[in-house]
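Engineer: After the sequence you'll find the predicted model.
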Amino acid sequence: MGVSSDNVHGLVLALSSSLFIGSSFIAKKKGLKRSGRSGVRAGLGGFSYLYEPLWWLGMITMIVGEIANFAAYAFAPAVLVTPLGALSIIVSAVLAHFILKERLHIFGVVGCVLCVVGSVAIVLHAPQERAIESVKQVWYLAIEPGFLVYTSVVLCISLVLMFRYAPRYGQTHLLIYVGICSLMGSLTVMSVKALAIAMKLTFSGSNQFVYFQTWFFTVVVVSCCLLQLNYLNKALDTFNTAVISPVYYVMFTTFTIFASMIMFKDWDSQKASQIVTQLCGFVTILSGTFLLHRSIDMAQNNVPNEPEITSETNLNSV
């Protein structure tokens, strides 16, 4: 990885984003719990959380984090920025332990550390960003056969999950809601990167908003974000926050880097050893996620008399 000023700016923005986003999970979960006591829960299709100030605090915090994340993509490649979301796992899990009383076992701490170690391995061996001088270049990359096939597959799977499996198994299988968010998230990031590049070039004097491609990417970003927000709320209201965060991170990061590899051909200029190291980083992250998931189960089994945890245990039969 280079040490250019752009990379430094991208890293700082990505780290700040993770801190804000990790905190937002907690505020939104508290707001969802409060709204569920007086109205229809989000997990059952209700929208009473829109009247809860704490939920809006979490929403604003998440927006700030997403803006920082958006800016990071204008300076650094997706393969470098996306894995840094591991920090949000640490923030979310630790705050959930102290604020939401969602107990984090010692194995959960080890799991968080493994997630960070895996992310560091990916970051240190991330490919260099290719030079982009116009949003049209991103558009030509997006309409190449390989990425069009990927987009078609993602849309088909997401539609099947939304209309066939979510109504039947969404309340009992975590991967349904998180899978929809992660799949659509990979398309969101590609569009976000295109839009961030367009804005960066515009601010530098080359107006990119005269091209329809910039507006197309804008529409995709807004549409996908609204869809992700809806299903993320359902997941947060139904399952344990300390489990949602790492699972969502792993799936989202995997799909995003895979999409970036296809669209921007990130691995074409890398050696086999660098690619293998990045794959090892993913295995490390997956191991950390497994430990964190198991630690939550162990903590819940140790405190069966707490009504809040017992109810979530019944829902969290993935």
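Structural biologist: That came through fine. Numbering: from 1, shown residues only.
Engineer: Every contact and neighbour count from this point should use C-alpha atoms.
Structural biologist: OK.
Engineer: biggest helix in this structure by residues?
Structural biologist: Counting by DSSP state H, the longest helix found in the chain is helix 5-38.
Engineer: elements contacting it?
Structural biologist: If you count contacts as 3 or more C-alpha pairs under 8 Å, 6 or more residues apart in numbering; DSSP states H and E, helix 5-38 packs onto helix 53-75, helix 78-81, helix 86-98, helix 212-238, helix 241-264.
Engineer: Check the gap between Cys225 and Leu161 for me.
Structural biologist: When distance is defined by C-alpha to C-alpha, to the nearest Å, Cys225 is 17 Å away from Leu161.
Engineer: try Leu279
Structural biologist: Leu279 sits 27 Å away from Leu161, going by C-alpha to C-alpha.
Engineer: The two: which is more packed in?
Structural biologist: Leu161 (20 against 15; other C-alpha atoms under 10 Å).
Engineer: I'd say that one and Ile176 touch.
Structural biologist: Yes: with contact defined as C-alpha atoms under 8 Å, Leu161 and Ile176 form a contacting pair (6.5 Å).
Engineer: now Ala71, nearest residue through space, not along the chain?
Structural biologist: In space, Ala71 comes closest to Ala196 once its chain neighbours are excluded; the distance is 6.4 Å by C-alpha to C-alpha, 6 or more residues apart in numbering.
Engineer: now Val116
Structural biologist: Counting by C-alpha to C-alpha, 6+ apart, Ala86 is the residue found nearest to Val116 once chain neighbours are left out, at 5.9 Å.
Engineer: How about Phe217?
Structural biologist: Ser191 (5.1 Å).
Engineer: so what does the helix or strand containing the one you found touch, helix or strand wise?
Structural biologist: Mapping Ser191 onto the secondary structure by DSSP states H and E places it in helix 174-203. Applying 3+ C-alpha pairs under 8 Å, 6+ apart, we find helix 174-203 packed against helix 53-75, helix 135-142, helix 145-160, helix 166-169, helix 212-238, helix 241-264.
Engineer: also this one, for the comparison:
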Amino acid sequence: MGFSKDNLKGFVLALLSSGFIGASFIIKKKGLRRAAAVSGVRAGVGGYSYLWEPLWWIGMITMIIGEAANFVAYAFAPAVLVTPLGALSIIVSAVLAQFILNEKLHKLGILGCVLCITGSIIVVIHAPQEQAISSVQEIWSMATQPAFLLYVGSVIVLVFILVFHFSPQYGHTNVLVFTGICSLMGSLSVMSVKALGTSLKLTFEGNNQLIYPETWIFTFVVATCVITQMNYLNKALDTFNTAIVSPIYYAMFTSLTILASVIMFKDWEGQSAGNIVSEVCAFVVVLSGTILLHVTKDFERSPSFRGNYTPLSPTLSTRLCSGNGEMLKHDEEDDLCADEVCSRSHELYT
């Protein structure tokens, strides 16, 4: 299908969004570390000292700008086009990490970047046209169709199970718990953001949608989902290494968002089987590049640390580092030292 002007606007906004969001991950990570060093309580175990850390707020503001651009992008282009482009934020994050966090980008990581860019280009070429929507009530009818209500109900049930059953027991040892909550809520937030963005777009065009209660319902859903999503994303980033969180979060979030969009907005209706297959394959290419980028992130550094770690101070507890994962046993005030010393490929905090 042709690449429309609306798709082009959404594409440019998605690129800008990736730049800001990629930078925000690095800034927020440094802010979380600094806050934990000062307070001795990490966000991953329930600490909120990062709220008083200026660097964390800079990262949050940067993320808000990126999300705002993403918000507008969804008003112009389908989620099938906008969401996979989020992989480009990982490239931005990897490049900035090399300069700010001194994390060396391996040659295979560069290949991962190329795969992300290649897959994103294919997604853009084969993306469906944004369907014309005349009112928020039309979107509401899409959101209340039985198939999407079944999806929403399933997401809510899974989130409650993860939050109240798995999070207390396994949240700090299994990265899938926190990232799963973020991804599930994120898929609903994107659908609500698209609905709200379209409503505001129509309002600015002279067709006031603010008079309809559906607009405010979508606004409430956006606020609820985003707050929950950010809370558990902070926990995931502070508990596990960014090299683990980012690809898992991206894969789960993008897959669930595309699924939700296909169900609610029927993005693939009218597309040929060839275009749909091309989009799926392009997503797999982007996902492969994302995983390759993060798996090889500190590949050259990690061998020198395996089995050769000497405690930096008498107060540090025992660290057990291995090739497949690190079981870190330490006091909270020593967390930052352990995070710097052990390989970034696989980390579990106990």
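Structural biologist: Right, received. Where do you want to start? In this text, all values refer to a predicted model and were calculated from it rather than measured experimentally.
Engineer: sorry, back to before: want to try a markdown table for the helices and strands packed on helix 5-38 of structure 1, with mean neighbour count and distance to Ser18 of structure 1 as columns?
Structural biologist: Rendered in a markdown table, the data for those read as follows (neighbours: other C-alpha atoms under 10 Å; distance: least, C-alpha to C-alpha, whole Å):
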| stretch | mean neighbour count | distance to Ser18 of structure 1 |
| --- | --- | --- |
| helix 53-75 | 21 | 7 |
| helix 78-81 | 26 | 10 |
| helix 86-98 | 24 | 5 |
| helix 212-238 | 18 | 17 |
| helix 241-264 | 22 | 11 |
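Engineer: Please dump those helices into a markdown table; it should also carry distance to Gln270 of structure 1 for every row.
Structural biologist: Putting these into a markdown table (distance: least, C-alpha to C-alpha, whole Å) gives the following:
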| stretch | distance to Gln270 of structure 1 |
| --- | --- |
| helix 53-75 | 20 |
| helix 78-81 | 13 |
| helix 86-98 | 23 |
| helix 212-238 | 28 |
| helix 241-264 | 11 |
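Engineer: Out of those, which is closest to Ser204 of structure 1?
Structural biologist: Across these, Ser204 of structure 1 has its closest neighbour in helix 53-75 (12.1 Å, C-alpha to C-alpha).
Engineer: compared with structure 2, how much does that closest one deviate?
Structural biologist: Superposing on structure 2 and averaging over aligned pairs (mean C-alpha distance after the TM-score superposition for structure 1), helix 53-75 of structure 1 comes out at 0.6 Å.
Engineer: tell me the angle that helix makes with helix 174-203.
Structural biologist: An angle of 50 degrees separates the directions of helix 53-75 of structure 1 and helix 174-203 when computed by axes from the mean of the first three to the mean of the last three C-alpha atoms, to 10 degrees.
Engineer: Could you list every helix and strand in contact with helix 53-75 of structure 1?
Structural biologist: Helix 53-75 of structure 1 makes packing contacts with helix 5-38, helix 78-81, helix 174-203 when contacts are defined by 3+ C-alpha pairs under 8 Å, 6+ apart.
Engineer: how far apart are the second one and its match in structure 2?
Structural biologist: Going back to what we said before, that points to helix 78-81 of structure 1. Overlaying structure 2 shows helix 78-81 of structure 1 at a mean distance of 1.1 Å from the equivalent residues (mean C-alpha distance after the TM-score superposition for structure 1).
Engineer: Could you tell me where that helix falls in structure 2?
Structural biologist: Helix 78-81 of structure 1 corresponds to residues 79-82 of structure 2 when matched by TM-score structural alignment.
Engineer: How far off centre is that stretch?
Structural biologist: In terms of C-alpha atoms, centre = their mean, to the nearest Å, the gap separating the centre of stretch 79-82 of structure 2 from the centre of its chain is 14 Å.
Engineer: and if you look at stretch 107-118 of structure 1?
Structural biologist: Average the C-alpha atoms of stretch 107-118 of structure 1, do the same for its chain, and the two points are 17 Å apart (C-alpha atoms, centre = their mean).
Engineer: Over in structure 2, find the residue span it aligns onto.
Structural biologist: Aligning stretch 107-118 of structure 1 against structure 2 (TM-score structural alignment) gives residues 108-119.
Engineer: what does the matching stretch contact?
Structural biologist: In this structure, residues lying in contact with stretch 108-119 of structure 2 by C-alpha atoms under 8 Å, 6 or more residues apart in numbering are 87-88, 91, 282-297.
Engineer: Mind doing that once more with 6 Å?
Structural biologist: Counting by C-alpha atoms under 6 Å, 6 or more residues apart in numbering, the neighbours of stretch 108-119 of structure 2 from elsewhere in the structure are Ile91, Ala282, Val285, Val286, Gly289, Leu292, Leu293, Thr296.
Engineer: so how far does it sit from its counterpart in structure 1?
Structural biologist: In the superposition with structure 1, the aligned residues lie an average of 1.9 Å away from stretch 108-119 of structure 2, counting by mean C-alpha distance after the TM-score superposition for structure 1.
Engineer: What residues sit buried inside that stretch?
Structural biologist: Using 16 or more other C-alpha atoms under 10 Å as the test for burial, stretch 108-119 of structure 2 gives Leu108, Gly109, Ile110, Gly112, Cys113, Val114, Leu115, Cys116, Ile117, Gly119.
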